[in-house]
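> let me see the structure of the following:
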Amino acid sequence: MSAAGTLTRADLAESLHREVGLSRADASRLVEQILKHMCEALARGENVKISGFGSFVLRDKGERIGRNPKTGVEVPIAPRRVLTFRASQMMRDRIVSAR
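The predicted structure is shown next:
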């Protein structure tokens, strides 16, 4: 993991290189292919579920009225599609026990 406490693509590729024995170039390509495949599925409107990790779920949010917190003026918020992540129970258990 990088110094800032964030796991990056490079960190994933390095783990594949060390733990699986792929060359650094092959490990980097594999990470990119997996992420590309996930992005393409989401762009097609499909959800992505990774067993034991979690699910990336697309939700359509309808139009609603919001309020500018500074002025109090009501403004319409356009309908949009949002991406949410829901961790699996196994992942939640691991996070809680890691404290």
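
> use CA for all of it now, contacts and neighbours both
Noted.

> quick one, longest helix in this protein?
Ordering each helix of the chain by length in residues (DSSP state H) puts helix 24-43 first.

> so for it, what gets flagged as buried?
24, 27-28, 30-31, 38, 42 (16 or more other CA atoms under 10 Å).

> next, format those as TSV and append distance to R9.
Output for these, formatted as TSV (distance: CA to CA, whole Å):
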residue	distance to R9
R24	12
A27	10
S28	8
L30	10
V31	7
M38	14
L42	19
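
> before we compare anything, build this one as well:
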Amino acid sequence: MTKSELIERVAQESGLTKGRAEMVVNTIFESMTHALVAGDGIEIRGFGSFTVRQYKAYEGRNPRTGDVVHVAPKRLPFFKVGKELRERVNGRWTPSEKVEPSPRPTEPSPPKPSFTRRRDENLSEDVI
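Predicted coordinates for the structure are as follows:
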């Protein structure tokens, strides 16, 4: 799944426009990125957790020439899959409660009233 496919899916499931859905997806990714940059972990129950791992500097070798190369210390994001996601991927997940998918509307929704909005206005009235 690509980011644009995710945005499309969020728009479909939530009834938001693609522009609003893109704003939601971008906000989530930016928030996750800021948390990892700050050194915080991210835990999404049933899905997995993101952490930042520290790696020390070391002397490596260029595989083509064999020359010694200094590799600087670095921090890399690491993802650990959650139990529920792992079981779903392996086909062994059985929900404790039967959760039925929400029915999709078969007829198009009525047109939304159109009005001009300035880009810098607060958009907090949307409820997701």
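
> what about the helices in structure 1?
With DSSP H as the criterion, structure 1 has helices spanning 9-20, 24-43, 89-97.

> that older thread, now for the longest helix of structure 1, which elements pack on it?
helix 9-20, strand 48-50 (3 or more CA pairs under 8 Å, 6 or more residues apart in numbering; DSSP states H and E).

> just the closest of the buried residues of helix 24-43 of structure 1 to T84 of structure 1, please.
L42 (11.1 Å; CA to CA).

> counterpart of that closest one in structure 2?
Under the alignment (TM-score structural alignment), L42 of structure 1 pairs with L36 of structure 2.

> picking up where we left off before, could I get the helices and strands packed on helix 24-43 of structure 1 as TSV with distance to P69 of structure 1 and mean neighbour count?
Listed next are the helices and strands packed on helix 24-43 of structure 1 as TSV, based on distance: least, CA to CA, whole Å; neighbours: other CA atoms under 10 Å:
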stretch	distance to P69 of structure 1	mean neighbour count
helix 9-20	37	15
strand 48-50	35	14
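
> what's the closest of the ones you listed to N68 of structure 1?
So among these, strand 48-50 is nearest, using CA to CA, at 34.2 Å.

> re the thing from before, for M90 of structure 1, which of the helices and strands packed on helix 24-43 of structure 1 is the nearest?
That would be strand 48-50 among the helices and strands packed on helix 24-43 of structure 1, by CA to CA, at 11.4 Å.

> for the match of L42 of structure 1, which non-adjacent residue is spatially closest?
V52 (6.4 Å; CA to CA, 6 or more residues apart in numbering).

> dump the residue contacts of R45 of structure 2.
Listed by CA atoms under 8 Å, 6 or more residues apart in numbering, the contact partners of R45 of structure 2 are G82.

> one more time with 10 Å, if that's ok
For R45 of structure 2, the contact set (CA atoms under 10 Å, 6 or more residues apart in numbering) comprises 81-85.

> just the endpoints, please. Distance across stretch 6-26 of structure 2?
Length of stretch 6-26 of structure 2, first residue to last, CA to CA, to the nearest Å: 11 Å.

> measure the residue positioned nearest the centre of structure 2 to K3 of structure 2 for me?
The C-alpha lying nearest the average C-alpha coordinate of structure 2 belongs to F29 (CA atoms, centre = their mean; 5.4 Å). Note on F29 of structure 2: its distance to K3 of structure 2, by CA to CA, is 10 Å.

> no further queries at this time; thank you.
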